[in-house]
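S.K.: the sequence and its predicted three-dimensional model are supplied below.
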Amino acid sequence: MAERNPGCDLDLAWVENSYINLPSVQRRAATLTSSRTVKKQWQAAWLLRAITCTDLTTLGGDDTDGNVVRLCGKAAQPLRHDISASLGDWTKELTVAAVCVYPSRVPAAVAAARKADNKYGVAAVATGFPSGQYPLSTRLEEIKFAVASGATEIDVVINRTLALLNKWEELYAEVQAMREACGDAHMKVILGVGELGSLTTVYRASLVSMMAGADFIKTSTGKEGVNATLPIGLVMCRAIRNYHERTGFRVGFKPAGGIRTAKDSLAWLVLIKEELGNEWLNRDLFRLGASSLLTDIERQLFHHVTGRYAAAHELPMP
């Protein structure tokens, strides 16, 4: 993994004097998909990179240890063997970045990951996911439970009320406490962008989270009305870039929610390459939070290899 972001002192002047120009953001985001295309073998290579940066996720109320173990099987071997053989034997070693589950499902996911030689991580959502509307003490205990159960990454969710009310000192203190509770586990801070009201608030919450020690900032829980969009992603990537320029520390980025197609994943990879550079195009600093994305990527790679699209039953997901 990349060197962790240790955080820094809260710079309220930087936070409160930051504003986002919405029309400019929209114009820039539009160019990412209108003027960039990746075709043929280059598209296949980018899609393989997308697989390695995917957090394969199941966050259903009906999750069981059984479906988590099946999902972990897909995480360890994301492509059918014949597709891998056609693309090159090296792709047989390909895995997703991590499996993301609820804390109570972490032990099953950890056991499955160990059988796969821990080639991918185990992430747990915590801190009153998805709302964050729980006492801080309860949220911290949830983090500690997930870490004690073996999670190597924790996706925490902020209390959006603090951001909406511009209570940046309180938000900073809460995220710092979460970072301490995570210990050696990497912390991804979910902003819940669809509930933050404006891109300016998204940018400010991104800065505060990074100052408090976030290893990643993440767009959404996937449960909001608005989740990962390119304009929002652009704003968060600019915050990451600006933070790196000021402090020298790299923070990762994870869009999540509504990312379902191979085309979607390519757009996000283009955003990262153009706004943050090649240094961020790896699982240490970029993740795609998704549940159904992998199926469409595999479908596109099947077409690249065979010249036809697979039926749904030919590319089963657990």
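M.R.: Yep, that arrived. Keep in mind that this is a model prediction, so the values were computed, not measured.
S.K.: from now on I want contacts and neighbour counts done on CA atoms only, so please keep to that.
M.R.: Noted.
S.K.: which stretches in the protein count as helices?
M.R.: Listed in chain order, the helices found in the chain under DSSP state H are 12-16, 22-34, 40-52, 65-76, 81-87, 106-115, 136-148, 160-164, 168-182, 199-211, 230-247, 262-275, 293-306.
S.K.: so which of these is the most surrounded?
M.R.: By mean neighbour count, with neighbours taken as mean count of other CA atoms under 10 Å, helix 199-211 ranks first of the helices of the chain at a mean of 25.
S.K.: from residue 209, how far out is the residue nearest to the spatial centre of the chain?
M.R.: Centroid-nearest residue in the chain: residue 254, 2.8 Å away (criterion: CA atoms, centre = their mean). For residue 254, the distance to residue 209 (CA to CA, to the nearest Å) stands at 14 Å.
S.K.: pasting the second one now:
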Amino acid sequence: MENRNPGTPLDLEWVAATRINRPAVERRVASLPGRRSVKKDWQAAWLLRAISCMDLTTLSGDDTPGNVRRLCAKARQPVRQDILDALEIPKLTVGAVCVYHDMIAPAVEALAGSGIPVAAVSTGFPAGLSPFHLRVAEIKESVKAGAQEIDIVLSRRKVLLQDWQGIYDEVRAFREACGDAHLKTILATGELGTLTNVARASLVCMMAGADFIKTSTGKEPTNATLGNSLIMARQIRDFHERTGHVVGFKPAGGIRTAKQSLDGLILMKEELGVAWTKPDRYRIGASSLLSDIERQLEHHVTGRYSAYNRHPMA
């Protein structure tokens, strides 16, 4: 992101005035997939853009340095070279690689010289229920280890209790602990109860200095949806119009098909403009998605669909 979001003082009147009309959101979302589509060369270009915005992610209990190194190799070369050559694309990389704290070191080593940042999930991911001082310390340790982006988990309890001052203070402290690293706040939208809560939590996090707001941990029953993405994108737009500060957006969890990635990019372009379809302002939290996009690109080049084993993740 070219400019950090410095945040603003907490404006509780603005927060209280923020409300969401669910039927209007549902109508807008229902109209999007059928009303907008891209084909042929344009579709290939948009799919390549989606790859450049991906945070390739591995957050498994059995992660090993070897697994992470292979994922980083995929991040450096996300699409087979013969496909890139056919599309006349000289170079393509993903937006970042996202790992747990103890896998930061092998990821940093494997990505050295690539320009691809390492993102680390933090603050007691995915529940965010560890003691506050330990969550702050975890951020500092991850930054010290080389993480350039920190994905923190919002306290859902504080959102459900409408404790906006508590949310603001917490995220502000996390922002300070990040130092020069970018802060991405995970709202866990599927656990916030109402769409109005999603909108208000998005706004408070941006006021507190979040550089990105992110839908989900990927561990909730409901993760990224077009409805939540629409709400969060419009809060980003309102915040930018009022303050001039730029905040990025990251849908995460449940985005598995090339079509879904295109729907997300179209939503960003229509709601926020072309600038929010680039990796400094837009990320997609996914890994399995990449294989489907590669298959679509190979079909575009050869006219034939290939098996998934021709596009391994690692």
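M.R.: Right, received. Where do you want to start? Note that this is a predicted model, so its numbers are computed, not measured.
S.K.: and the TM-score between these chains?
M.R.: For this chain pair, the superposition-based TM-score is 0.99 by TM-score structural alignment, normalised by the length of the second structure; 314 aligned residues with a CA RMSD of 0.7 Å.
S.K.: ok, the residue nearest to the centre of the first structure touching residue 288?
M.R.: Yes. A contact is recorded between residue 254 of the first structure and residue 288 when judged using CA atoms under 8 Å, the distance being 5.6 Å.
S.K.: how many other residues sit next to residue 61 of the second structure?
M.R.: Using other CA atoms under 10 Å, the number of residues around residue 61 of the second structure comes to 7.
S.K.: quick one: it from residue 313 of the second structure, how far?
M.R.: From residue 61 of the second structure over to residue 313 of the second structure (counting by CA to CA), the distance is 18 Å.
S.K.: now do the contacts for the counterpart of residue 121 of the first structure in the second structure.
M.R.: Aligning on TM-score structural alignment places residue 121 of the first structure opposite residue 117 in the second structure. Contacts of residue 117 of the second structure were listed using CA atoms under 8 Å, 6 or more residues apart in numbering, and they are 95-97, 108, 111, 147-149.
S.K.: tell me the counterpart of residue 225 of the first structure in the second structure.
M.R.: Taking TM-score structural alignment as the criterion, the aligned counterpart of residue 225 of the first structure in the second structure is residue 221.
S.K.: how near is the match of residue 121 of the first structure to residue 178 of the second structure?
M.R.: Remark: distance between residue 117 of the second structure and residue 178 of the second structure (CA to CA) = 14 Å.
S.K.: who touches both of residue 254 and residue 209 of the first structure?
M.R.: Residues touching both residue 254 of the first structure and residue 209 (CA under 8 Å, 6+ apart) are residue 217.
S.K.: residues contacting whichever residue in the second structure pairs up with residue 200 of the first structure?
M.R.: Across the two structures, residue 200 of the first structure finds its equivalent in residue 196 of the second structure, going by TM-score structural alignment. With contacts taken as CA under 8 Å, 6+ apart, residue 196 of the second structure has the following neighbours: 18-20.
S.K.: can I get those residues in a markdown table with distance to residue 209 of the second structure and neighbour count?
M.R.: Shown next, in a markdown table, are the contacts of residue 196 of the second structure (distance: CA to CA, whole Å; neighbours: other CA atoms under 10 Å):
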| residue | distance to residue 209 of the second structure | neighbour count |
| --- | --- | --- |
| 18 | 19 | 14 |
| 19 | 22 | 13 |
| 20 | 23 | 16 |
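S.K.: re the thing from before, how many other residues sit next to the closest residue to the match of residue 225 of the first structure other than its chain neighbours?
M.R.: When the adjacent residues along the chain are set aside, residue 221 of the second structure lies closest to residue 190, with 7.1 Å between them (CA to CA, 6 or more residues apart in numbering). Residues lying near residue 190 of the second structure (other CA under 10 Å) number 20.
S.K.: if we can go back for a sec, my guess is the match of residue 225 of the first structure meets residue 253, correct?
M.R.: No. Look at residue 221 of the second structure against residue 253 with CA under 8 Å: they stay out of range, at 9.6 Å.
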